[in-house]
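>>> Starting from these lines, generate the structure:
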Amino acid sequence: MANGAHVVILSGGYGLLRAEELIGWYEKKLRLADWPAGLLENALTDEAVRVRAQWVVALASTTTDYARLIRRVPWSRTDAAEALLVTLADAGAGAMVNVPRALGQAFRAFWEHRPDGYPPGLVVERIS
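Sure, this is the predicted structure:
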């Protein structure tokens, strides 16, 4: 946690993690079908309630299960004033490299409060 912000990570191998939790090495992307229905949604809302989140900002590739999960979480069950999903408009060729890089850049700009650091093509979707 820095500046009152809490970071959680969606993981294909572990589900939901707090940023400070240690994990082992794995190569498994999130597949919603691998998790009981509602489990990850409840974990996310419970965590938002636990930390009294005022805002939720999620970064994910547009068509992945990560983004699908974030879109279907019932954020109204939390006290968050707003929940946002940040994606990339059109990654084009090289999306496997360009999207994670651009989202990492966006996270850094957000975390460091540097509006000039956002990469082009970001889309911010209100999901609450």
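
>>> CA atoms for contacts and neighbours, from now on please.
Will do.

>>> okay but residue 88 is in contact with residue 125, surely?
No. Counting by CA atoms under 8 Å, residue 88 stays clear of residue 125, with 10.6 Å between them.

>>> Pick out whichever of the two has more residues nearby.
Ranked by neighbour count (other CA atoms under 10 Å), residue 88 and residue 125 place residue 88 first, with 22 against 14.

>>> this one next, for a side-by-side:
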Amino acid sequence: MSNEERILELLFAESGKDDDELSLRSGVKPRQQVNQICRRLEAKGLITRRLGPKGKILNYAVHSWETAAPLNQALQARAKIGLDQIEAGKRGLLQCEPVRTLFLVPCSASKSDGGLPHSTGPRLTDHLSEAVKTRLIQARQAVARRAYLNEELLRPALERYQGHFYQVAREKIREARGRGIHILIISGGYGALLPEEPIGNYEAAFSSNWWPKGLLSDVVQAYAAQHKILSVRAIVAASTTYQKAVASIDWAAAGIDDVVVVSPQVSGGGQ
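Predicted structure coming up:
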């Protein structure tokens, strides 16, 4: 086995290591040789190199589970899955290419007040075709009154939602988004949105009867096509409108045949 293969194999097993750690773990010395190898692997698109929290460059295998590791705690909190099942998830349930996987989660009945009159931030509509974008905007306008939507003050969805799932997973989701993980929130007031999307306050769980038939499916398909999504992992409670919404999406039309839905037996959205 070459030194390059040894480094790559180690990163697939334990991603997020700096050059010094890789040198120590792999036995490849001096450390400068590891640095050169990692730069070559990055140039080939096999790994990425990013600045870590302690100021050192960390190496990540492109297809490694560790790219999506911040979602481990979020998944465990939502589905009450034990650590042994999380480990199994690495091999099965969540065995996927993280940066080309779309995670779907529900909104929360519990929300924070406040915000800013004008708030900038990414919006899901920026990732859609003009036709689908227009339909979603029109549908949101039609639902606004029924959902008691108040947009006088705006906050990012990730900060607006205050249910248990978001209290536990907020920072993990934020970290995952920073690493390029795709996450959409199924929302009673907005249909679907990005975690960073500025939203107002509203009082509504997702109801398929309020939204045009097939719209959610078209929105998710458009987003998936834009980002070349290969897999979907949805975390929604069983026997809820959120679970039914996910089930209604025409994944085959989006060219996606790897879909896993985690449905814990709890009520409501993200609570």
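
>>> which SS state does the residue nearest in space to the middle of the second structure fall under?
Most central in the second structure under CA atoms, centre = their mean is residue 183, positioned 2.7 Å from the mean C-alpha point. Under DSSP: H, G, I helix; E, B strand; the rest coil, residue 183 of the second structure falls in the strand class.

>>> hang on, isn't it packed against residue 104?
Yes. With contact defined as CA under 8 Å, residue 183 of the second structure and residue 104 form a contacting pair (5.8 Å).

>>> still on that earlier bit, let me see the contact set for the counterpart of the residue nearest to the centre of the second structure in the first structure.
Aligned by TM-score structural alignment, residue 183 of the second structure pairs with residue 7 of the first structure. By CA atoms under 8 Å, 6 or more residues apart in numbering, the residues touching residue 7 of the first structure are 1, 18-19.

>>> can we see that at 10 Å?
1, 17-20, 56-58 (CA atoms under 10 Å, 6 or more residues apart in numbering).

>>> do the same with residue 21 of the first structure
Residues near residue 21 of the first structure by CA under 10 Å, 6+ apart: 8-9.

>>> my read is residue 186 of the second structure is in a helix, agree?
No. Secondary structure of residue 186 of the second structure (three-state DSSP): strand, not part of a helix.

>>> related to what we said a few turns ago, any idea how far residue 234 of the second structure is from the residue nearest to the centre of the second structure?
10 Å (CA to CA, to the nearest Å).

>>> tell me, what's touching these two both at once?
Common neighbours of residue 183 of the second structure and residue 234 (CA under 10 Å, 6+ apart) are 102-105.

>>> ok, and the most crowded of the residues you listed?
For those, the largest number of neighbours (other CA under 10 Å) sits with residue 105, at 26 neighbours.

>>> Against which helices or strands is the host helix or strand of that residue packed?
Here residue 105 of the second structure sits within strand 101-106, counting by DSSP states H and E. Counting contacts by 3 or more CA pairs under 10 Å, 6 or more residues apart in numbering; DSSP states H and E, strand 101-106 of the second structure is packed against helix 71-79, strand 182-187, strand 191-193, helix 215-226, strand 231-235, helix 241-248, strand 258-262.

>>> Read off where it ends up in the first structure.
Following TM-score structural alignment, strand 101-106 of the second structure has no partner segment in the first structure.

>>> Equivalent analysis for stretch 209-221 of the second structure, please.
On the first structure, the counterpart of stretch 209-221 of the second structure by TM-score structural alignment is residues 33-45.

>>> quick one: the spatially closest residue to residue 98 of the first structure that is not a sequence neighbour from residue 12 of the first structure, how far?
Computed as CA to CA, 6 or more residues apart in numbering, the closest residue to residue 98 of the first structure that is not its neighbour in sequence is residue 91, at 6.4 Å. The gap separating residue 91 of the first structure from residue 12 of the first structure is 22 Å, by CA to CA.

>>> Appreciated, that's everything.
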